[in-house]
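Engineer: Return atomic coordinates for the entry below.
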Amino acid sequence: MKRNLLHILIAAALLQTACQKDLLEKGPLDAYTNESLWTSQAAATAALSGCYKDWETSFNIFYMDAVSDNSYSQWPWDNYQHLGNGTSSPADPQTVNKWDYTTIQRCNSFLENVDKVPMDEALKTRFKAEARFLRAYKYFNMSQLYGDVPLVIKTLTVQEANSVSRTPRADVRKFVADELTAVAQILPEKYEGSDVGRITKGAALSLKARMELYDKNYAACIDDCKKVMALGYSLYPSYTDLFRQAFKNNQEVILDVQYKANEKDNNNGDVGIMPSSSFGGWASLSPTQSLVDAYEMTNGKTIDDPASGYNDSNPFSNRDPRLAASIVYPGLKYENKFYDPISPKAADFYSEGNNSPTGYIEKKFTAFLSDYPDMWNTGLNIIVIRYAEILLTYAEAQIESGVIDNTVYAAIDAVRARAGMPLVDRTVYSDVTSLRNLIRRERRAELALEGLRWFDIQRWQIGTTVRSGTVYGTRLGTVDAVTGATVFTGDHVVADQRTFNPLRDYLWPVPQKERDINKNLAQNPGY
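Structural biologist: I've put the predicted structure just below:
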């Protein structure tokens, strides 16, 4: 993943040989040449599989919430901590580099060469649409994180790669929108058998709707959401099981990263990074008190509402069921024991070893560790887009357009009802301001720890409010090992201190090593 532009945008012949051999892992290093690769349908299929390799990873999805107020990454070498606390810099070796053209180059090479292949033309057209989507996805993500990025849609010589300049973000976004519109007309609505997991029409329309929401293009967003809503997706009945290995590829999944234990590279599929030491993990990611506090009470009121019934001495009682489905908190029974990060000398005490420094551990994707005989080698697919997001995206676009009708309430109600929460009180949430607050809170609860919160902070421009200051965790106290009864007697623990510069931190720094190679790459403001 961490390759610089020079290494990635290199001469076409070299890339088409070396890249394909590496990512396809097809025996000897000289198994394919550029001349032999494009001679059969089987070879074209293998080349397209190379485009799919690492187009997205579970590691990226898991860790992106650590850039937000939802989660804290305690190990700086995981390369997300500094982005989360505002201390990253262009030359920081512990800042993840997503200025990454690997997938883009593979797709460019594929699209330039696949027409040479004698194969079924309809299948070839679909293959090209899949590659175009994967390239568009990478450009969407990079333009979201860095703003202006070089828009490269052909293989480049070394000289070209070392002199390319940044394309205005608006032009990159137009390219992505045009590509997604085009491929949505080509891609099938669903696949069968071994093709399940490939890019679909729904994936193209959903990514386009996500981008349109982020760019405040609400009319287009609403239109694309309606198209997705007509494709037959539905909410999976169980919020907990939605993220379990046994129930993957269910009717709510629109786009995901496919994994298979022992076969697909599982270095990105590990779930052991989340549980703390007594469960065999490292607690690399720790939910924050801020996220815990965002969940409503079961009566639909926020915990700061005097009428909510919230009790600071019993803070997890009568809370939105998605809290217990997503986060392991003190006193919750998990893997046949009551989790205790707050009692001194407890195995999971927050300040020791590989334990969570906030006292909370991620449960989403790891609700049942027994699902995985080996936490470091799993077949768990990682969801990138699901139908609940589309419903909330539609509702938000309608609200921001000032169009509050029954469809808005119906979309939000469907998500809340599936979670076991009451329907929206229309007497309380009846105007744009109140509904805006509701939909933002609903997105946070529903999509927590799925890698989307930072993008919401970025587009709502709320970084100064939510991503600066102290990162708190649970209060200290005791947990009864037999009953799980929890008594809080101490203050909230402190995990980190964060700063946020609104003139800088809404975009990531262009990695200095890229600018050292290519002097035409300007840096983002403030870095």
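
Engineer: can we go C-alpha only for contacts and neighbour counts from here?
Structural biologist: Noted.

Engineer: Which strand or helix spans residue 173?
Structural biologist: helix 169-184 (DSSP states H and E).

Engineer: check contacts around residue 84.
Structural biologist: Shown in contact with residue 84 (Cα atoms under 8 Å, 6 or more residues apart in numbering): 66-68, 72, 467, 498.

Engineer: rewinding a little: for the helix holding residue 173, name the packing helices and strands.
Structural biologist: Counting contacts by 3 or more Cα pairs under 8 Å, 6 or more residues apart in numbering; DSSP states H and E, helix 169-184 packs against helix 121-146, helix 201-214.

Engineer: tell me the angle the longest one makes with helix 201-214.
Structural biologist: I take that to be helix 121-146. Compare the direction of helix 121-146 with that of helix 201-214 by axes from the mean of the first three to the mean of the last three Cα atoms, to 10 degrees and you get 20 degrees.

Engineer: For the very next helix or strand once past helix 121-146, buried residues please.
Structural biologist: Toward the C-terminus, helix 121-146 is succeeded by helix 158-161 as the next helix or strand (DSSP H and E). Across helix 158-161, burial judged by 16 or more other Cα atoms under 10 Å covers 158, 161.

Engineer: Which strands and helices lie in contact with helix 158-161?
Structural biologist: helix 5-8.

Engineer: Off-centre distance for the helix it packs on?
Structural biologist: Relative to its parent chain, helix 5-8 has a centroid offset of 25 Å by Cα atoms, centre = their mean, to the nearest Å.

Engineer: Give the buried residues for the very next helix or strand once past that helix.
Structural biologist: Using DSSP H and E, the helix or strand that follows helix 5-8 in sequence is helix 12-24. By neighbour count on 16+ other Cα under 10 Å, the buried set for helix 12-24 is 12, 15-17, 19-21, 23.

Engineer: Tell me which other helices or strands helix 12-24 touches.
Structural biologist: helix 34-37, helix 41-52, helix 102-113.

Engineer: Let me know which of those is tucked in deepest.
Structural biologist: helix 102-113 (a mean of 23; mean count of other Cα atoms under 10 Å).

Engineer: Could you also give me the structure for this second sequence? I'd like to compare it with the first:
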Amino acid sequence: MMVALLLMSSCYDLDRYPFDRPNANNFFQTKEHADQAMMGVYSTMQYEAVFGMHFGIDCLGGIAMGYDNASYQSIQRGTYDVKNSYGANKFKYLYEGIARANIVLQNLHRCQMDEKLIERYKGEAKFLRALYYFSLLDFFGAVPVYDESVIVEKDYGNMLEPRTPADKVRTFILKDLDDAIEALSGEEWADSQKGRATAEAAMALKGKVLLFNKQYKEAAVCFENVVKSGKHALYPDYAGLFKPGGDESSEMVFAIQNMGGVGKDVGMPLTFYMGSRAAFGSDWNNVMAATSFVDSYEWKDGRPFDWEEVIPGFTTSDEIKNKTFRATLSQDKTKVKTYPEARRNY
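Structural biologist: Have a look, this model is predicted:
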């Protein structure tokens, strides 16, 4: 009797979707759903491993040092491998953005929207997908390519594609950007939609992809088209680009949007990493440009920069070197440490 009761109760199908929240059956029906899904594609840019921590790549060269983050220390030493969190997270989250773009492209046709608007949204999704693939290409070279023909929930177990050659990845990116340019041309976003992709942003990114591939003439044509659009121009106040409101300058073609603050959700963590406590109250305040990086800048007239022109004797005066060496506060920051007379020449 007990066995029969158990068999009868187990026949009821409990594998059902929740009815009080969006699910695969009731989502992608309205414009609001399309907007929500599209914002998910954009939000991938907020991950610090995608763009927010890109300054750490400088550890590969000679213009930065890996501070207390082990990932950057291993990059600096040349001992990093596939377990390095910076590289692993970059790979992971860029593909997350690509997967989100693919889902949008797969399902936009289900939404009750004007056909022209659907094409516009497809252009956005392809621009963002191209942006994420370009970042992968720039960082890793050849990478697997998955487009909207891949249904993750069905093909997950078989998503073991080998690396696609870099040239083919680049061709895929350029095709996405051409589609985005066509879909977004002549379209204008309302002020409330600031930060969404435009034809000019797609054209500029296409130029950058070509530039990185040393296709200089083709890249120049793309950049000239951006200028000819009349929507963008070099900003006369260079310092103003880095001040509040700089993201709305004529020079800004595409910018990641933030609501303010230094939080990692909708804020701008880069200000936390690179800023000062005087400005934000709490910061790492230990990420500084290497001297070699500062010295690489030129004077306005193109001459190589030389500290000797700013502070005579800066690099040659033993007196200045000694003062700099001994200008060290004690641990409690109440007095300057003294040095034994016998060690003054060391």
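
Engineer: overall similarity of the pair, as a TM-score.
Structural biologist: Remark: TM-score between the superposed chains equals 0.75 [TM-score structural alignment, normalised by the length of structure 2]; 299 aligned residues with a Cα RMSD of 3.4 Å.

Engineer: still on that earlier bit, could you dump the contacts of residue 84 of structure 1 into JSON lines and include distance to residue 161 of structure 1, secondary structure and neighbour count?
Structural biologist: Shown next, in JSON lines, are the contacts of residue 84 of structure 1 (distance: Cα to Cα, whole Å; DSSP: H, G, I helix; E, B strand; the rest coil; neighbours: other Cα atoms under 10 Å):
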{"residue": "66", "distance to residue 161 of structure 1": "32", "secondary structure": "helix", "neighbour count": "28"}
{"residue": "67", "distance to residue 161 of structure 1": "30", "secondary structure": "helix", "neighbour count": "24"}
{"residue": "68", "distance to residue 161 of structure 1": "33", "secondary structure": "coil", "neighbour count": "27"}
{"residue": "72", "distance to residue 161 of structure 1": "36", "secondary structure": "strand", "neighbour count": "30"}
{"residue": "467", "distance to residue 161 of structure 1": "36", "secondary structure": "coil", "neighbour count": "23"}
{"residue": "498", "distance to residue 161 of structure 1": "36", "secondary structure": "strand", "neighbour count": "17"}
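
Engineer: coming back round to it: report the aligned residue range of structure 2 for the helix holding residue 173 of structure 1.
Structural biologist: Taking TM-score structural alignment as the measure, structure 2 aligns residues 166-181 with helix 169-184 of structure 1.

Engineer: Setting aside sequence neighbours, what's the nearest residue to residue 342 of structure 1?
Structural biologist: In this structure, residue 342 of structure 1 finds its nearest non-sequential neighbour in residue 476, 4.7 Å apart by Cα to Cα, 6 or more residues apart in numbering.

Engineer: Which residues does the match of helix 169-184 of structure 1 contact?
Structural biologist: Contacts of stretch 166-181 of structure 2 (Cα under 8 Å, 6+ apart): 122-124, 126-127, 129-131, 133-134, 137, 141-143, 145, 198-200, 202-203, 205-206, 209.

Engineer: Return the set of buried residues in it.
Structural biologist: Result for stretch 166-181 of structure 2 [16+ other Cα under 10 Å]: buried residues 166, 169-170, 172-181.

Engineer: ditto for stretch 133-140 of structure 2
Structural biologist: 133-137.

Engineer: Against structure 1, what's the mean shift for that stretch, could you check?
Structural biologist: Following superposition, stretch 133-140 of structure 2 is found to deviate from structure 1 by 1.0 Å on average (mean Cα distance after the TM-score superposition for structure 1).

Engineer: Name the surrounding residues that touch that stretch.
Structural biologist: Contacts of stretch 133-140 of structure 2 (Cα under 8 Å, 6+ apart): 91, 94, 98, 143, 166, 169-170, 173, 209.

Engineer: run the last query once more with 10 Å
Structural biologist: Contact partners of stretch 133-140 of structure 2, identified using Cα atoms under 10 Å, 6 or more residues apart in numbering, comprise 50-51, 57, 87, 90-91, 94-95, 97-98, 127-132, 141-146, 165-167, 169-170, 172-174, 205-206, 208-209, 212.

Engineer: Give me the range in structure 1 that that stretch lines up against.
Structural biologist: Under TM-score structural alignment, the match for stretch 133-140 of structure 2 is residues 139-146.

Engineer: Just the strands from the stretch 401-527 of structure 1, written as ranges.
Structural biologist: 469-479, 486-498 (DSSP state E, counting those that start in this stretch).

Engineer: what would these look like in JSON lines with distance to residue 441 of structure 1?
Structural biologist: Shown next, in JSON lines, are the strands of the stretch 401-527 of structure 1 (distance: least, Cα to Cα, whole Å):
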{"stretch": "strand 469-479", "distance to residue 441 of structure 1": "19"}
{"stretch": "strand 486-498", "distance to residue 441 of structure 1": "22"}
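
Engineer: just those: most buried one?
Structural biologist: Highest mean neighbour count among the strands of the stretch 401-527 of structure 1 (mean count of other Cα under 10 Å): strand 469-479, a mean of 21.

Engineer: Let's check: the centremost residue of structure 2 is which one?
Structural biologist: Closest to where the C-alpha atoms of structure 2 average out (Cα atoms, centre = their mean) is residue 51, at 2.2 Å.
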